[in-house]
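1. model this:
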Amino acid sequence: MSVPRTIGRLALGAFLLTAGISHLTWARQEFLAQVPDWVPLDGDTVVIASGFVEVGLGGALIGLPGRRVAVGWLTAAFFVAIFPGNISQYVTHTDAFGLNDDRSRAIRLLFQPLLVLWALWATGAWRDRRR
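-> A predicted model of the protein is given here:
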């Protein structure tokens, strides 16, 4: 792995660890606002579960470099799986994380695909798939 990819993988891992811990602590209400009404589970359960998943993925990105390709695909899939929450926040005009208007919520939607690409690039998952 190249140095930029390694740095990208470690940075993404740190980002996910921080986000996961925030799900479980100080930003729980903000994340709860993003759980779509149509999800058939208790919103707090979804926030807690996704927080644990983020902590696990972040830890794996940092601590399991030998499994980086598999973790990269799992991380990308996770980012795809949570995208409906971001769409719901936009469609329902829900304020959270300082996204208090439709323009800022729409801009945030554009960043989710970048997270997917970041996970695939930083872990070499996409490159490995093409081989």
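
2. okay, CA-based contacts and neighbour counts for the rest of this
-> Will do.

3. which stretch of helix or strand covers F52?
-> Taking DSSP states H and E as the criterion, F52 maps to helix 43-63.

4. who touches that helix?
-> Helix 43-63 is contacted from outside by 9-10, 12-24, 28, 31-32, 35, 68, 71-72, 74-75, using C-alpha atoms under 8 Å, 6 or more residues apart in numbering.

5. The closest residue to T18 other than its chain neighbours and I107, how far apart?
-> Among residues not flanking T18 along the chain, V55 sits closest, at 7.7 Å (C-alpha to C-alpha, 6 or more residues apart in numbering). Counting by C-alpha to C-alpha, to the nearest Å, the separation of V55 from I107 is 25 Å.

6. Also this sequence, please, to line up against the first:
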Amino acid sequence: MRTTKIQNTARVVLGAFLAFAGVSHLTFNRTEFLAQVPKWLPVDPDLTVVLSGIAEISLGLALIFAVRYKKWGGITAAVFFVLIFSGNISQYVNNVNAFGLNTDNARLIRLFFQPILFLWALWSTNALKKNS
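-> Below is the predicted model:
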């Protein structure tokens, strides 16, 4: 499936963003990510942060380097963005201050960026186009 230079650049940027976010899960932003884990999730919050960090690193590297499978990388990243959205909702509903989001408005505005990431993953990989 062919993609334009703009789509390829967007895919690589998204991949780099995901890989960086994943590394930050495991290192300097660990506490911030722990604050986002929904209380209802029946898994240890630290394990959740570690596993989601590993998933983000893997997805990011796949988007950058597994060009042959970019469509599946885009679909997988989009699904991942849907799955982690509950953390953003939890941060908003529970008034959790993290990542500099210290007001209800800031936390609410952030919720609208998740659909953008979802669409970015699908668009940059041509995941919604039928094979021809």
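
7. so the helix holding F52 of structure 1 corresponds to what in structure 2?
-> Here helix 43-63 of structure 1 aligns to structure 2 at residues 45-65, judged by TM-score structural alignment.

8. Now that stretch: buried residues?
-> Residues of stretch 45-65 of structure 2 classed as buried: 45-46, 48-50, 52-64 (neighbour count, 16 or more other C-alpha atoms under 10 Å).

9. Please name the residues that touch the aligned residue in structure 1 for A77 of structure 2.
-> In structure 1, the residue matched to A77 of structure 2 (TM-score structural alignment) is T75. Applying C-alpha under 8 Å, 6+ apart, we find T75 of structure 1 in contact with 57, 116, 119.

10. My understanding was that the second one contacts I82; is that so?
-> No. Under the criterion of C-alpha atoms under 8 Å, V116 of structure 1 is not in contact with I82, lying 11.1 Å apart.

11. Which one of these two is surrounded by more residues?
-> V116 (19 against 14; other C-alpha atoms under 10 Å).

12. Structure 2: which residue goes with that one?
-> Here V116 of structure 1 is matched to F118 in structure 2, going by TM-score structural alignment.

13. what helix or strand does its match sit in?
-> In the assignment (DSSP H and E), F118 of structure 2 maps to helix 113-124.

14. Give me the mean deviation of that helix from structure 1.
-> In the superposition with structure 1, the average deviation recorded for helix 113-124 of structure 2 is 0.2 Å (mean C-alpha distance after the TM-score superposition for structure 1).

15. which residues are contacting that helix?
-> Residues from elsewhere that reach helix 113-124 of structure 2, judged by C-alpha under 8 Å, 6+ apart: 3, 7-8, 10-11, 14, 71, 74-75, 77-79, 81-82, 85, 128.

16. could you redo the last one with a cut-off of 6 Å?
-> Residues outside helix 113-124 of structure 2 that contact it (C-alpha atoms under 6 Å, 6 or more residues apart in numbering): 7, 10-11, 74, 78, 81.

17. Also stretch 89-107 of structure 2?
-> In this structure, residues lying in contact with stretch 89-107 of structure 2 by C-alpha under 6 Å, 6+ apart are 32, 36, 38.

18. Filter those residues down to just the buried residues.
-> Neighbour-count burial (16+ other C-alpha under 10 Å) applied to the contacts of stretch 89-107 of structure 2 gives 32, 36, 38.

19. Tell me, how many residues neighbour W73 of structure 1?
-> Count around W73 of structure 1 with other C-alpha under 10 Å applied: 19.
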